[in-house]
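Trainee: Predicted model and sequence follow; I will ask about them next.
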Amino acid sequence: MNSTIARADRTSSLYWHFAPTVLALGYPWYLTKFYEATGNHSTAGALFAMALVYAVPASAFVSLLTLARLDVSGRQTVILRRLAHLTFASPPLYVIVGVLLYLMKINGADGKVWLGLWAAVTVGSLLTLSTERSDTALSRPIVNTSRVRVLHGVASVAIIAVYLFPHLGNHAVGVFGTDVHKSVMLGLRHIYRAGWLEPILIALFFFQIVSGLVLLAPKLNLKQDFLGAVQTATGAYLVIFIASHITHRSEI
């Protein structure tokens, strides 16, 4: 009897981790209010809207950091950690939604689609959590990811050297004027979009996404310290961020 009550109390104490996910439901409207406030020269309104925008990933990070410090003895914690990481990556997720709708020539529906998808994720997670026993044993198969880590690192170095440094450098020269920025951008695009190099770059980005997920998944089943939580949070964010930029080819 006492053990049942203890499990129920533990489960109910985990539900506050849904707060960031519920907050993320309004993410598109926070952005809209920010642009409206800046257009109306309302400093207070713009600051409030921007605070809500940043509150989504910030609150999600607090949640995933708290969950990372718990002993992962059941699936409930793992479910919430996955949800917290997904919520932390709300900004690039919203970009992906917008890009996909643009490619499908569906205009003005970003907010509604986001609300529907995010509500489904929230309700689905709630139902899964409510039906999952807190004392359900979590199987932890031994996964050797050493080779994946090495290849992931090699691909990262290649992307940084060939694409990221020049790309960020292109943005940096923008301080010298838009004409300089544009001329450098057009020059770099001749390299990025060379017939032999562009497929390699895209393949490297896709490999980063897949290998990143392979490396991320086992870590969400383990207790972690602050640096470990930062690593998984940024990893989840980058996986979705890279995917959003691959779908938007004009960024390359």
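Mentor: Looks like it came in fine.

Trainee: contacts, neighbours, all on C-alpha from now
Mentor: Will do.

Trainee: Skip the chain neighbours and tell me the closest residue to K33.
Mentor: A49 (6.0 Å; Cα to Cα, 6 or more residues apart in numbering).

Trainee: which residues does I106 contact?
Mentor: Under the criterion of Cα atoms under 8 Å, 6 or more residues apart in numbering, I106 has no neighbours.

Trainee: helix/strand/coil for it?
Mentor: coil (DSSP: H, G, I helix; E, B strand; the rest coil).

Trainee: take a look at this one as well, against the first:
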Amino acid sequence: MSAFDQGRVRPGDDGLANAAAEKLRSMTPVAGAMAYPFLLDAFHLAVSPTDGRMSFGRLALAALCLLAATVVPLLGLACAYWMTMAAPSSFELRARRLAYISVGAPPLFVLTGVGLGLLHIPVSDELVWVAAWLAAGLYVLLGGEPERPATSAAIAPSIAKWRVTHGIAAAIILFYVAFHLTNHLLGLFGPEVHGAVMKIGRTVYRSSVIEPILVGLMLFQIAVGVRLAWRWSALPADAYRVFQIGSGVYLAAFIVTHLNSAFVSARAVHHIDTNWDWASGAPTGLIHDAWSIRLVPHYALGVFFVLGHLASGLRGVLIAHGVATTIANRIWATGLAMGALIAIAIMSGLCGVRI
């Protein structure tokens, strides 16, 4: 029984107080998501001293703000796990699903900014962001109580084939992901090395045959992944399943955002080459630009979650084929650790670190 389940109203409790406290706790992911852009603003102010001098205090404050912003999706994961229970009420299920959506805050905030720019809407993206999360929170708090969701026995057979298809498509996309991440790692040796390798890769993945197939597979993964996440989010889940669902939600938001930024904004509208300068926010850079700082957690967590999601899928395959759960869990944990290290290395290169 989860902590959230234990917090339900019971005979003898102060019913109104317990219900109110439960609903307030369910808004924790909403509060984290709403705070996200302002944590990035605080980081930018800390690294932009008016006198040009960067004190240790400012550096520490900047690091703390960026760390807090990066933790927002992890807070969503933790809350989704805490809110996982058998036979949830409609309110509890809405709250859990909103917690999963909050995991995708970094790419969704990028999508908000780019989308408003493309639509030429002269409204602060932070204002739109806060309004959207307030509306989502109110929906969770004030929504009605329709039928309870289906049980695991009813859900599992209906998505078993989709899980297999999702895994097969992921295995194909993995070739591109491996090249793409390796190419970004080479940025540690300089933009010239990255550019030379990317030029070779583009002859394949930007060809008139491969690129439409690759984009189609990405969109297919989003559609199937969202379907799987929606179904599995209604069921009890251990920490491994919660991470798999949450990382999948992040990747769905990340892929949509990245496709929009690269294909629509950069290539179709502004006719910008999506090269190293584009990715690294040149000439100002990702760190010192008030808008581009949002790309740091967006990119870093994108790398971490794509590798973590693959590790989660591998764990499931290993267990299904008779590998001991303890061994599969160690492989999963190793995958997450490697994902974190690779994410740090890639972001270090994008922010100017060179070997």
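Mentor: Sure, I can see it. These numbers were taken from a predicted model, which means no experiment stands behind them.

Trainee: After superposition, what's the TM-score here?
Mentor: The TM-score (TM-score structural alignment, normalised by the length of the first structure) is 0.87; 245 aligned residues with a Cα RMSD of 2.4 Å.

Trainee: picking that back up, give me every residue that touches the residue nearest to K33 of the first structure.
Mentor: Going by Cα under 8 Å, 6+ apart, the list of residues near A49 of the first structure reads Y30, L31, K33, F34.

Trainee: Touching, the first one and L52? I think so.
Mentor: Right, Y30 of the first structure. Yes: applying Cα atoms under 8 Å, one finds Y30 of the first structure in contact with L52, separated by 6.3 Å.

Trainee: and which of the contacts of A49 of the first structure is nearest P199 of the first structure?
Mentor: Among the contacts of A49 of the first structure, L31 lies closest to P199 of the first structure (Cα to Cα), at 34.1 Å.

Trainee: just to confirm, which helix or strand has the closest one in it?
Mentor: According to DSSP states H and E, L31 of the first structure maps onto helix 27-39.

Trainee: The second structure: matching residues for stretch 167-182 of the first structure?
Mentor: Aligned by TM-score structural alignment, stretch 167-182 of the first structure falls on residues 180-195 of the second structure.

Trainee: And that stretch, end to end?
Mentor: From its first residue to its last, stretch 180-195 of the second structure covers 12 Å (Cα to Cα, to the nearest Å).

Trainee: buried ones in it?
Mentor: For stretch 180-195 of the second structure, burial by neighbour count (16 or more other Cα atoms under 10 Å) applies to T182, N183, H184, L185, L186, G187, L188, G190, P191, H194, G195.

Trainee: Measure how far it is from the centre of its chain, please.
Mentor: The chain centre lies 23 Å from the centre of stretch 180-195 of the second structure; the measure is Cα atoms, centre = their mean, to the nearest Å.

Trainee: Stretch 312-328 of the second structure now?
Mentor: 24 Å.

Trainee: One more: stretch 101-111 of the second structure?
Mentor: That offset, for stretch 101-111 of the second structure, works out to 6 Å (Cα atoms, centre = their mean).

Trainee: and if you look at stretch 55-62 of the first structure?
Mentor: Worked out by Cα atoms, centre = their mean, stretch 55-62 of the first structure lies 11 Å from the chain centre.

Trainee: Not counting its own residues, what contacts stretch 53-72 of the first structure?
Mentor: 17, 20-21, 23-24, 27, 30-31, 77-78, 80-81, 84-85, 87-90, 138, 220-226, 229-230, 233.

Trainee: ok, of the residues you listed, which come out buried?
Mentor: Buried members of the contacts of stretch 53-72 of the first structure, scored by 16+ other Cα under 10 Å, are 17, 20-21, 23-24, 27, 30-31, 77-78, 80-81, 84-85, 87-90, 220-222, 224, 229-230, 233.

Trainee: ok, back up a step: can you find the partner of the residue nearest to K33 of the first structure in the second structure?
Mentor: Under TM-score structural alignment, A49 of the first structure pairs with C65 in the second structure.

Trainee: Check Q208 of the first structure too.
Mentor: With TM-score structural alignment as the criterion, Q208 of the first structure lines up with Q221 in the second structure.

Trainee: My guess is its match contacts T165. True?
Mentor: No: counting by Cα under 8 Å, Q221 of the second structure does not reach T165; the two are 9.1 Å apart.

Trainee: Compare those two (neighbour count), which wins?
Mentor: Using other Cα atoms under 10 Å, the more surrounded residue of Q221 of the second structure and T165 is Q221, with 22 against 15.

Trainee: how far away is that one from P11 of the second structure?
Mentor: 46 Å.

Trainee: Equivalent analysis for G143 of the second structure, please.
Mentor: Taken as Cα to Cα, the span from G143 of the second structure to P11 of the second structure is 24 Å.

Trainee: More neighbours: which of the two?
Mentor: Between G143 of the second structure and P11, counted using other Cα under 10 Å, G143 has the larger neighbour count: 12 against 6.

Trainee: for the more buried one, what are its contacts?
Mentor: F91.

Trainee: Same check on H194 of the second structure?
Mentor: N183, H184, L186, G187, W276.

Trainee: Give me the distance between the closest residue in space to the first one that isn't next to it in sequence and G15 of the second structure.
Mentor: If you skip the residues right next to it in sequence, N183 of the second structure has H194 as its closest partner in space, 5.8 Å away by Cα to Cα, 6+ apart. From H194 of the second structure across to G15 of the second structure, the span is 60 Å (Cα to Cα).

Trainee: Over to A131 of the second structure?
Mentor: Taken as Cα to Cα, the span from A131 of the second structure to G15 of the second structure is 30 Å.
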